[in-house]
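In: Predicted model and sequence below, questions to follow.
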Amino acid sequence: MAEKLLTSLGFRRLQAEYDYYWKVLRPETVQRVADAAAEGDRSENAEYIYGRKKLRQIDKRLGYLSRLLDGVRVVDPCDIQSDRVGFGATVTVEDDNGRTRTWTIVGEGESDPEYGLISASSPVARALWGKRVGDIVDVELPAGEIEYELLAIEYGGPVWRRVVEAFADWEFRPTL
């Protein structure tokens, strides 16, 4: 099995989500289910049925987060020095239309396209893995194949620091 890696930022975000579900949302939901169950017939009790469904969703998410965080190695991109694309790299590429894109390669569960964070298992990251500035890669995407030229690689540079600063006051907000 491949080593599981997360950035320090990703670890903090996923741990906060786990803690919220485990310490806040799950106990609240268990109490609501217990209160609804105490009202009598459970077969037609919408509050009870909905609560049980929500509890299953919470437990499913907790299981996923637990597996994700279990045995993970936390890596700070600022500590990496390499001239090749790898975990934690911020890469700038140019497509065949001259459009440039910048992404940072992060671990499973911490990707966030709004901030340019892409999973190491994504097609783009897999195609760029191990490449150097000047290399050309073809990436197979659902919309078709696209060619990128690798323009820059940096670890822990200004782009990464801006992402970290953007999340400085971040708090987990539940989606369930």
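Out: Nice, thanks for sending it over. Numbers count the residues shown, from 1 in each chain.

In: going forward, measure contacts and count neighbours with C-alpha atoms only.
Out: Will do.

In: Spatially nearest residue to Val30, not counting backbone neighbours?
Out: Leaving out its chain neighbours, the residue that sits closest to Val30 by C-alpha to C-alpha, 6 or more residues apart in numbering is Leu55, at 7.2 Å.

In: hang on, isn't the one you found packed against Gln31?
Out: No. At 10.6 Å, Leu55 does not count as touching Gln31 under the criterion of C-alpha atoms under 8 Å.

In: What residues does Leu117 make contact with?
Out: Trp103, Thr104, Ile105, Val106, Glu110, Ser111 (C-alpha atoms under 8 Å, 6 or more residues apart in numbering).

In: ok so, going back, just want to know which of Leu55 and Gln31 has more residues nearby.
Out: More crowded of Leu55 and Gln31, by other C-alpha atoms under 10 Å: Leu55, with 20 against 13.

In: Now the more buried one: which helix or strand?
Out: helix 46-69 (DSSP states H and E).

In: from memory Gly71 sits against Lys4, does it?
Out: Yes. The criterion here is C-alpha under 8 Å, and Gly71 meets it with Lys4 at 7.2 Å.

In: What's the first helix or strand after the helix or strand containing Glu17?
Out: Taking DSSP H and E as the definition, one finds Glu17 inside helix 8-20. Counting by DSSP H and E, the element after helix 8-20 in chain order, helix or strand, is helix 26-37.

In: ok, and here's another one to check against it:
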Amino acid sequence: MNKAFVKESDQNDEDAGPEAPSLPAGVKNYMTVQGYQRLRAELARLMNEERPAVVQVVSWAASNGDRSENGDYLYGKKRLREIDRRMRFLTKRLEIAEVVDPAVQPNKDQVFFGAEVLYMDKAGQEHRVTIVGVDEAEPLQGRISWISPVARALIKAREGDTVTLRTPAGVDELEILEVGYPEA
């Protein structure tokens, strides 16, 4: 079939953007122990389970003959590229990871990486956040990246302190109510 009638691009899938936020230049990739273990487990699962299963399907589909209209083959090759891209990404992130165990933080009364912080904004709303690595951030679950504006405002503050958070909407004052470090 002529490529003019097939909705495929000639671009390599590796040109796709990053899967997670990139780190600022010269900054370490801090991670909690749990975050590091989660990424390693995902890499192992992709390498030992998913990739071999997809390779088997692609091999079977390729043996069926005409590959141009073989959905199993085309989808399998696409999925294989996605898995390989994710494995490369995880490998690079794990190579530069700096694992930090918040449980051994000596200054538990001050906000640092891994801290769980309860703060109140100037509207009177309370928020509980845990400061984690870039690859572990889940803002809707209260897990914010250590390079986020809120985390940067909170870092080095103590219970009772009020810190200034500058946002596009203006300046907000955050009063720190609690600082704690979850046990591993």
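Out: In hand now; what should we look at? Computed from a predicted structure; not experimentally measured.

In: tm score of chain vs chain?
Out: Remark: TM-score between the superposed chains equals 0.79 [TM-score structural alignment, normalised by the length of the first structure]; 156 aligned residues with a C-alpha RMSD of 1.9 Å.

In: still on that earlier bit, what about Gly71 and Lys4 of the first structure, which has more around it?
Out: Taking other C-alpha under 10 Å, Gly71 of the first structure and Lys4 do not tie; Lys4 has more neighbours (14 against 11).

In: Quick one: residues contacting that one.
Out: Leu68, Gly71, Val72, Arg73, Gly107 are the contacts of Lys4 of the first structure under C-alpha under 8 Å, 6+ apart.

In: Residue in the second structure paired with the third one?
Out: In the second structure, the residue matched to Val72 of the first structure (TM-score structural alignment) is Ala97.

In: neighbours of that match, just the number please.
Out: 16.

In: before we move on, back to that, same check for the contacts of Lys4 of the first structure, but in the second structure.
Out: With both residues aligned by TM-score structural alignment, their matches' C-alpha atoms under 8 Å, the contacts of the contacts of Lys4 of the first structure that the second structure also has are Leu68, Gly71, Val72, Arg73, Gly107.

In: Include secondary structure and distance to Trp129 of the first structure when you put those into CSV, please.
Out: Shown next, in CSV, are those (DSSP: H, G, I helix; E, B strand; the rest coil; distance: C-alpha to C-alpha, whole Å):
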residue, secondary structure, distance to Trp129 of the first structure
Leu68, helix, 22
Gly71, coil, 23
Val72, coil, 20
Arg73, strand, 19
Gly107, coil, 13
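
In: Farthest-apart pair in those residues, please.
Out: Within these, Gly71 and Gly107 form the most distant pair, 13.2 Å apart (C-alpha to C-alpha).

In: once aligned to the second structure, how far is the helix holding Leu55 of the first structure on average?
Out: On superposition with the second structure, the mean distance recorded for helix 46-69 of the first structure (mean C-alpha distance after the TM-score superposition for the first structure) is 1.0 Å.

In: Contacts for that helix, please.
Out: So helix 46-69 of the first structure is contacted by 4, 11, 14-15, 18, 21-22, 25-26, 29-30, 32-34, 36-37, 42-43, 108-109, 176 (C-alpha under 8 Å, 6+ apart).

In: follow-up on the earlier one: which bit of the second structure covers the helix holding Glu17 of the first structure?
Out: By TM-score structural alignment, helix 8-20 of the first structure lines up with residues 33-45 in the second structure.

In: buried residues in the matching stretch?
Out: The neighbour-count check on stretch 33-45 of the second structure (16 or more other C-alpha atoms under 10 Å) flags Val33, Gly35, Tyr36, Leu39, Leu43 as buried.

In: which among those residues gets closest to Ala184 of the second structure?
Out: Nearest to Ala184 of the second structure out of these is Val33 (C-alpha to C-alpha; 8.0 Å).

In: Can you tell me how far that closest one is from Leu118 of the second structure?
Out: Distance, Val33 of the second structure to Leu118 of the second structure, by C-alpha to C-alpha, to the nearest Å: 22 Å.

In: What is the equivalent residue in the second structure for Tyr48 of the first structure?
Out: Using TM-score structural alignment, Tyr48 of the first structure pairs with Tyr73 in the second structure.

In: center of the second structure, which residue is that?
Out: Asp135 (2.5 Å; C-alpha atoms, centre = their mean).

In: Name the SS class of the aligned partner of it in the first structure, please.
Out: Counting by TM-score structural alignment, Asp135 of the second structure corresponds to Gly109 in the first structure. Put simply, Gly109 of the first structure is coil when judged by DSSP: H, G, I helix; E, B strand; the rest coil.
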